[in-house]
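Visitor: no sequence on this one, just coordinates:
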């Protein structure tokens, strides 16, 4: 797209200006006494001012009016966010949701977000939440921003045009976009849309270290894209919806919030096409952990332990010998929430459908269903193309996840018979009694 630019290095400094206002980006200093074109300079900080240079996140925005020009915030009643984890009883069972409903009434992106599960506290800036969105109309004269954390948005059905202060992002199924904390955006749609959202509090996503893989592989920095500056100079009533400490608030202002003419910095929204992921996988024995498919990570204070990983299971050649090809039966000290964008997941022969989800909580056993086990136990272990036409993903976390009332009951999508997919596993033991 002409309104996108490739990031030359993930986390590096970027800049852009709307071509309708050449030389609108100040040269030689961040905040001049008088900005070109009579613009206002405004800094958006995504980290503490004194964070180490390698972790410091900020961007300078040069806009027609500063974002401070709005009326007081009031409570906003149209949203469905939830962080009342303590009000539902823990549930250690394997959980599966059938595809979440598309809207039957007119609903925009903000109105169509529902929280499935989460943990932690946005006030303490530690934790995460997992939501689905289901919408069928564009946000009109309304913008949204998240004071609590970052959104990683995974479309499953329908294209999103995401208008941000930095410019526009067109995001389709099999692509993702990240809107970082505090960035104002608007979602425009032309059809019914559905997808998943991973929200992390207090930290930002980054590329995982490659370790012994070396310099190349997984998601390459050059494949991430950020918007080109594109402003609108529109006067009129606009709503600004803020998610703050888990609740929604709204204020009004008399101009569009998308009036940024130029910007520079290293704190930007971005998108990524999952088809560009470079898979690494050749197995002589045992099985590679799913971490080998990590696209983005949000690390905790403990090295190598993620508050959240975004992992995908893309179409690929699977080269195996002396092992069992599908994922093995497993208990994990991490929470694993899975969604399916398209096709069929390789470890389930049925029941797990696009637009649905599963949750396998900390130390809850899970693995291939009966049919998958029987088929994989007998197949010839030659190189095979797997997951063709399919795209599954996982949100993995070191934190324990708790269901919301909506995720546990209200949505009415929990599959009460999920456990039955393992009931047919037979005793194959041939040893002495």
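Guide: Yep, it's here. None of the values given here were measured: they were computed from a predicted structure.
Visitor: going forward, measure contacts between C-alpha atoms and count neighbours the same way
Guide: Fine.
Visitor: What helix or strand is residue 143 located in?
Guide: Assessed by DSSP states H and E, residue 143 sits inside strand 142-146.
Visitor: which other helices and strands contact that strand?
Guide: In terms of contacts (3 or more Cα pairs under 8 Å, 6 or more residues apart in numbering; DSSP states H and E), strand 142-146 is packed against strand 185-188, strand 235-244.
Visitor: Does anything pack onto the longest one? Which helices or strands?
Guide: In other words, strand 235-244. Secondary elements touching strand 235-244 (3+ Cα pairs under 8 Å, 6+ apart): strand 142-146, strand 247-255.
Visitor: wait, which of the helices and strands packed on strand 142-146 is closest to residue 355?
Guide: Nearest to residue 355 among the helices and strands packed on strand 142-146 is strand 185-188; the distance by Cα to Cα comes to 19.3 Å.
Visitor: just the helices and strands packed on strand 235-244: most buried one?
Guide: Stretch with highest mean neighbour count among the helices and strands packed on strand 235-244: strand 142-146 (a mean of 23; mean count of other Cα atoms under 10 Å).
Visitor: Any chance you could list what contacts that strand?
Guide: Identification of contacts with strand 142-146 by Cα atoms under 8 Å, 6 or more residues apart in numbering yields 110, 180-186, 238-244, 257.
Visitor: and residue 8, what does it touch?
Guide: 221, 222.
Visitor: With residue 222 as the reference, measure out to it.
Guide: Distance of residue 8 to residue 222, given as Cα to Cα, to the nearest Å: 5 Å.
Visitor: Same question for residue 123.
Guide: Residue 123 is 34 Å from residue 222, by Cα to Cα.
Visitor: likewise residue 74?
Guide: 41 Å.
Visitor: And here is the other one:
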């Protein structure tokens, strides 16, 4: 994996050319009359042309053939559990917890990253460019001579088991558990694996992920821009094969064929790029006095809505850290929220629910559905000696949080057969300690 090269920085304007073709980037002109090496110039726009400069994102690609050179798209039936039908199940406000989702053995059925999309819940409409979907990916086979792109929005990918070897139009990157990557809308990519792979995907329709504002925190903290990495230019030099281009468009999948490599970009420059981030580099901000900050203090990335301070989706983590507060119930407080909260566990044991919440599973606490520490956690934290201590070592839990009310799919509630019907029992032994 060491041959993969990266540039650092979030939101930067990058330029890159494959080292096999020096001076392949035009100088001072995006679309010259004739590009170096006989390449074609193609712009990939991730925002409206007239978007404000601070929000305007696009990248110029210099490739062997334009991406328009392909046969017509036809319906693709490979993914059985990808859904945008939020009405297929009656609403369910109950707390939900899923046991780890099963990865099919290769001997049973070969499933690629794209075929392994399983939609758990979501809201909104990709056609209206508003909403999100949460998926689990379960795959046992690499994508071969094919690539995928999402016309509906950005994909934030959180591997939980297995390393993802991702080739994008702009270059290659490896993403391991405890790392994440974001593939922006429209960028084509392929995923290879060397073992059974499982993870989580947050898809947003409205806009793009960005870093949260820091406010009183100041200039430094949380996820620092310099720790994000984007690949450098690399092109596939093979020829004479047929390739599949799979597109997710308005919630459905389509496929087209072409007789040249999808990954033929020799050089590029711009600020619309795929990127990865190592979650261990997150700079935790926490209380050193009493009480504790709201979980928003752990936000890595956000996709803002049109309402200030309110997100279509936040990606929040609960990493290893020191717990220092005095005269305080330190675990997460009992809570009802105007946001939807989907939690996943990459590794370890989550401090608020150490039993029965396992890596590769999930929980969903819907809008205004109460939740909080289980009996064991409450009793232990209420009587613990309050001294500085490390918590969550060897653990990485995360949350997809949204202002939208999420509907669970039929696969999520029934077909996967992983929904834990006894989840509610973890609070039933809590007793009244009220005294006069």
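Guide: Structure's in. What do you need? All values reported here derive from a predicted model rather than from experimental measurement.
Visitor: After superposition, what's the TM-score here?
Guide: Overlay of the two chains. TM-score (TM-score structural alignment, normalised by the length of the first structure): 0.98; 430 aligned residues with a Cα RMSD of 0.8 Å.
Visitor: What subset of the contacts of strand 142-146 of the first structure is buried?
Guide: Using 16 or more other Cα atoms under 10 Å as the burial test, the contacts of strand 142-146 of the first structure include 110, 180-186, 238-243, 257 as buried.
Visitor: what's the farthest-apart pair in those residues?
Guide: Greatest spacing in these, by Cα to Cα: 180 and 238 (21.3 Å).
Visitor: related to what we said a few turns ago, out of the helices and strands packed on strand 235-244 of the first structure, which comes closest to residue 313 of the first structure?
Guide: Among those, the nearest to residue 313 of the first structure by Cα to Cα is strand 142-146 (28.6 Å).
Visitor: And the next helix or strand after the closest one against the second structure, how far off on average?
Guide: As assigned by DSSP H and E, the chain's next helix or strand after strand 142-146 of the first structure is strand 149-157. Here strand 149-157 of the first structure, set against the second structure after superposition, deviates by a mean of 0.2 Å using mean Cα distance after the TM-score superposition for the first structure.
Visitor: Specify the helix with the largest residue count in the first structure.
Guide: helix 370-378 (DSSP state H).
Visitor: Could you tell me where that one falls in the second structure?
Guide: Aligned by TM-score structural alignment, helix 370-378 of the first structure falls on residues 375-383 of the second structure.
Visitor: which residues make contact with stretch 294-306 of the second structure from outside it?
Guide: The contact list for stretch 294-306 of the second structure (Cα under 8 Å, 6+ apart) reads 204, 206-212, 222-223, 282, 284-286, 310-318.
Visitor: Give the aligned range of it in the first structure.
Guide: Stretch 294-306 of the second structure corresponds to residues 289-301 in the first structure, going by TM-score structural alignment.
Visitor: ends of the matching stretch, how far apart?
Guide: Length of stretch 289-301 of the first structure, first residue to last, Cα to Cα: 22 Å.
Visitor: So which residue is dead centre in the first structure?
Guide: Central residue of the first structure (Cα atoms, centre = their mean): residue 152, 2.2 Å from the mean position.
Visitor: Wait, that one touches residue 175, no?
Guide: No: counting by Cα atoms under 8 Å, residue 152 of the first structure does not reach residue 175; the two are 10.7 Å apart.
Visitor: Now the residue lying closest to residue 101 of the first structure once chain neighbours are set aside: which helix or strand?
Guide: Spatial nearest neighbour of residue 101 of the first structure, excluding adjacent residues (Cα to Cα, 6 or more residues apart in numbering): residue 134 at 7.3 Å. In the assignment (DSSP H and E), residue 134 of the first structure maps to strand 126-135.
Visitor: Show me what that strand is packed against.
Guide: Contact here means 3+ Cα pairs under 8 Å, 6+ apart; on that basis strand 126-135 of the first structure packs against strand 113-121, strand 193-201, strand 306-313.
Visitor: and these, which is most packed in?
Guide: Among those, ranked by average contacts under mean count of other Cα under 10 Å, first place goes to strand 193-201 (a mean of 25).
Visitor: elements contacting it?
Guide: On a contact count with 3+ Cα pairs under 8 Å, 6+ apart, strand 193-201 of the first structure meets strand 126-135, strand 149-157.
Visitor: can you list contacts of whatever helix or strand comes next after that strand?
Guide: Remark: after strand 193-201 of the first structure, the chain's next helix or strand is strand 225-227, criterion DSSP H and E. Strand 225-227 of the first structure has contacts (Cα under 8 Å, 6+ apart) with 3-7, 166-169, 268-272.
Visitor: repeat for stretch 321-328 of the second structure
Guide: With contact meaning Cα under 8 Å, 6+ apart, stretch 321-328 of the second structure is reached by 284, 286-292, 330, 386-393.
Visitor: Could I have the PyMOL command that selects the buried members from the residues you listed?
Guide: Here is the PyMOL selection string for the buried members of the contacts of stretch 321-328 of the second structure, based on 16+ other Cα under 10 Å:
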select buried, resi 284+286+291+292+330+386+392
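Visitor: Of the contacts of stretch 321-328 of the second structure, which belong to strands?
Guide: In this view, the contacts of stretch 321-328 of the second structure that belong to strands under DSSP state E are 389, 390, 391.
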